[in-house]
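J.: the sequence isn't on hand, but the structure is:
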């Protein structure tokens, strides 16, 4: 950074209370920079006990973004930080601090070393989210073995990168209990390959898939893009099941084909349902990735009951498109 004034090395020779006072007045990016200067500086930064609200990494064709808080991010570029295993000299990582637009370089760290360093000083044991828009084999190799709370692969559109997308999905889907996909990347036996992932014990699944994939999805909550006729079949299938793991299912319908008033007849064709009182309310706890806040207030809706006493409450939401929200409860 051109206007950055280095912290005097004598800072770390002050009494501990004085060090704490100075460090706690520093902005987050200055603390991160200080932590790279020496092992002692790293330990002092870690000693502050700072815990981030979230720890997210995103990979696209131009850069890697590391978000270690709710308001600032650190950017460094793949062509600068790629570190093939046969290289003995690691390239520096260029970091961009989001709000202030300042730039500086870390010591000679690779992607994994950089992440491990940040996770240690911010007292994190795993990443909250990994978002991939363009799979990068070298970055995937750097992140091998890391666990993620949420895996998102939402912009996989190039057939040229299909094998890389497949490898990334296989690698990272086993390290998370929640995935979000915008397409099936597998080119050979796509349904079989995808179902091998969807049958794992999952918390949240959001994907564009067909009805057969939905049937085998083993998740507490899922979001899918289906035709209204397929949602009707799914609901009939649910009525004859006995599992109680599924807590919510959200279906995105075609905005150009359906208005709210046109949904009910095909949705409930051959299904007995009841209109819930308009003032009935109950709270369900959903993953924040679905509800935004964890607790979701369900008001009114349409009830379908199965023989074991479970009830599916369906909310027809009219937003930019028609969206069906199903909640399963006793």
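T.: Good, I have the coordinates. Remember, it's a predicted structure, so these values are computed and weren't measured experimentally.
J.: switch to C-alpha atoms for all contacts and neighbour counts from now on
T.: OK.
J.: how about the helices in the stretch 151-300 of the chain?
T.: For the stretch 151-300 of the chain, applying DSSP state H, counting those that start in this stretch gives helices covering 162-173, 190-198, 211-216, 228-239, 260-267, 288-291.
J.: what comes up buried for the first one?
T.: Neighbour-count burial for helix 162-173, with 16 or more other Cα atoms under 10 Å as criterion, is recorded at 162, 164-169, 172-173.
J.: switch the helices of the stretch 151-300 of the chain over to TSV; also include distance to residue 181.
T.: Shown next, in TSV, are the helices of the stretch 151-300 of the chain (distance: least, Cα to Cα, whole Å):
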stretch	distance to residue 181
helix 162-173	9
helix 190-198	11
helix 211-216	13
helix 228-239	19
helix 260-267	25
helix 288-291	13
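J.: the ones you listed: which one's closest to residue 81?
T.: Across the helices of the stretch 151-300 of the chain, the minimum distance to residue 81, taken as Cα to Cα, is reached by helix 162-173, at 18.6 Å.
J.: now that closest one against helix 190-198, angle please.
T.: Orientation of helix 162-173 against helix 190-198 (axes from the mean of the first three to the mean of the last three Cα atoms, to 10 degrees) gives an angle of 20 degrees.
J.: which helices and strands does helix 162-173 pack with?
T.: Applying 3 or more Cα pairs under 8 Å, 6 or more residues apart in numbering; DSSP states H and E, one finds that helix 162-173 makes contact with helix 137-142.
J.: put this next to the previous one:
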């Protein structure tokens, strides 16, 4: 069994002026700066989008806390340390213990692979600047089959999605404006936000990142079938997908209209449709994830294994079932490669007018 050890080598920032935490944070910021202005065709080298930077910084913060507690610099890390870290995040490969779900992204081997790539890139940059040989701990783990082939086509399972009964149950929950069906106290503005965000994932196919990026100005009301009801939303591009207009299911449009009224009553500032605070600050990756997962749990879907993206998959499947083409649905989802729609072939679901 691997035990905590005292580092015996010195990293780039190893001096008495910095704590381990400060050194690790500076390593991350140096990596971000190294990519600034880079328009390389290699996605792993080009400048980071703000959305990606926020996610990577949250990931790195967790890794920083782990290393600082053990007084580990990047040059000191062993493969066993990374195994321990991934296991603590619920991403490790250990058949003897269940995965532990913690704050952050969906926990999977693919997410673990993403973590290892991040650690490896920052470690290599630090070593290159210092003129020393890079620590290969992360690379060694990436050579393991479970991580090396985590993105392989045969590792891409059939997407999780909601049944028609689950869809109806979730819609019934998110459209309640009181704490319970018997007419309890009105829900708080943040709960209204959370439920409306989930409504847009299920009723418009938005991803969590889309939910956090859309502005109030992107809501389209004019020209719809129901006067005064939002029926379409403009989603800005994010580097991986182009800007797009996505239709909103009628029930989700009503929920969105309710949220807009709450937003106005609370005098929420800024242009973000779903902000973190009344001052209009951006909703964090972790904050959005945790808040929306709580909505699913409150609706009785806590055992569903597909995470938030099963809402998006449910939207796509029902659009296809209602006769929309793969090209149309791919456009709704912001997918530039229509071949991504292959995952939905062979899955038959009810058209369910509710989505």
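T.: Received the coordinates, thanks. Just so it is clear, the structure is predicted and the values come from calculations on it, not from any experiment.
J.: next, the TM-score between them, please.
T.: TM-score of the superposed chains, computed with TM-score structural alignment, normalised by the length of the first structure, equals 0.23; 140 aligned residues with a Cα RMSD of 7.3 Å.
J.: if we can go back for a sec, so which of the helices of the stretch 151-300 of the first structure is the most packed in?
T.: helix 162-173 (a mean of 19; mean count of other Cα atoms under 10 Å).
J.: if we can go back for a sec, the helices of the stretch 151-300 of the first structure: which one's closest to residue 322 of the first structure?
T.: Nearest to residue 322 of the first structure, of all the helices of the stretch 151-300 of the first structure, is helix 260-267, at 6.5 Å by Cα to Cα.
J.: mind listing residues that contact the closest one?
T.: Helix 260-267 of the first structure has contacts (Cα atoms under 8 Å, 6 or more residues apart in numbering) with 228-229, 231-232, 316-318, 322.
J.: now residue 84 of the second structure: how far from residue 63 of the second structure?
T.: With distances taken as Cα to Cα, to the nearest Å, residue 84 of the second structure is found 11 Å from residue 63 of the second structure.
J.: higher neighbour count, these two?
T.: Between residue 84 of the second structure and residue 63, counted using other Cα atoms under 10 Å, the more crowded position is residue 63 (20 against 15).
J.: which stretch of helix or strand covers the nearest residue to the more buried one once chain neighbours are set aside?
T.: In space, and not counting its chain neighbours, residue 63 of the second structure is closest to residue 85: 7.4 Å by Cα to Cα, 6 or more residues apart in numbering. Taking DSSP states H and E as the criterion, residue 85 of the second structure maps to helix 79-88.
J.: now the very next helix or strand once past that helix and helix 79-88, what's the angle there?
T.: Next helix or strand after helix 79-88 of the second structure toward the C-terminus (DSSP H and E): helix 109-130. Counting by the same axes, to 10 degrees, helix 109-130 of the second structure lies at 140 degrees to helix 79-88.
J.: can you list contacts of the helix or strand just after helix 109-130 of the second structure?
T.: Following helix 109-130 of the second structure in sequence order, the next helix or strand is helix 137-142 (DSSP H and E). If you take Cα under 8 Å, 6+ apart as the criterion, helix 137-142 of the second structure is touched by 77-79, 82, 113, 116-117, 119-120, 147-148.
J.: count of neighbours near the residue nearest to residue 63 of the second structure?
T.: When neighbours are counted by other Cα under 10 Å, residue 85 of the second structure registers 18.
J.: before we move on, back to that, show me what the helix holding residue 85 of the second structure is packed up against.
T.: Contacting helix 79-88 of the second structure under the criterion 3+ Cα pairs under 8 Å, 6+ apart are the following elements: helix 137-142.
J.: list the buried residues of whatever helix or strand comes next after the helix it packs on.
T.: Later in the chain than helix 137-142 of the second structure, the nearest helix or strand by DSSP H and E is helix 145-148. Using 16+ other Cα under 10 Å as the test for burial, helix 145-148 of the second structure gives 146-147.
J.: before we move on, the earlier item: make TSV out of the buried residues of helix 162-173 of the first structure and add distance to residue 285 of the first structure.
T.: Listed next are the buried residues of helix 162-173 of the first structure as TSV, based on distance: Cα to Cα, whole Å:
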residue	distance to residue 285 of the first structure
162	36
164	36
165	32
166	32
167	33
168	31
169	28
172	26
173	24
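J.: touching, the residue nearest to residue 63 of the second structure and residue 62? I think so.
T.: No. Counting by Cα atoms under 8 Å, residue 62 is not a contact partner of residue 85 of the second structure; they are 9.1 Å apart.
J.: residue 95 of the first structure is in what secondary structure piece?
T.: Under the criterion of DSSP H and E, residue 95 of the first structure resides in strand 94-97.
J.: who does that strand touch, helix- and strand-wise?
T.: strand 73-76, strand 103-105.
J.: any idea which of the ones you listed is most buried?
T.: strand 73-76 (a mean of 20).
J.: moving C-terminal of that one, what's the next helix or strand?
T.: helix 78-81.
J.: now that next one: buried residues?
T.: Along helix 78-81 of the first structure, these residues count as buried under the neighbour rule (16+ other Cα under 10 Å): 78, 81.
J.: how much space between the nearest residue to residue 197 of the second structure once chain neighbours are set aside and residue 27 of the second structure?
T.: Leaving aside its chain neighbours, residue 197 of the second structure sits nearest to residue 211 (6.4 Å; criterion: Cα to Cα, 6+ apart). For residue 211 of the second structure, the distance to residue 27 of the second structure (Cα to Cα) stands at 30 Å.
J.: which secondary structure elements does the helix or strand harbouring residue 170 of the second structure contact?
T.: Using DSSP H and E, residue 170 of the second structure maps to helix 164-174. With contacts taken as 3+ Cα pairs under 8 Å, 6+ apart, helix 164-174 of the second structure sits against helix 189-204, helix 285-298.
J.: any buried residues in it, and which?
T.: 164, 167, 170-171, 173-174.
J.: wait, which of those is closest to residue 296 of the second structure?
T.: Nearest to residue 296 of the second structure among these, counting by Cα to Cα, is residue 170 at 7.3 Å.
J.: quick check, that closest one in contact with residue 296.
T.: Yes. Counting by Cα under 8 Å, residue 170 of the second structure touches residue 296, with 7.3 Å between them.
J.: overlap in contacts of those two?
T.: With Cα under 8 Å, 6+ apart, residue 170 of the second structure and residue 296 have no common neighbours.
J.: now residue 203 of the first structure: how far from residue 180 of the first structure?
T.: When residue 203 of the first structure is compared with residue 180 of the first structure (using Cα to Cα), they lie 11 Å apart.
J.: just give me the neighbour total for residue 178 of the first structure.
T.: 25.
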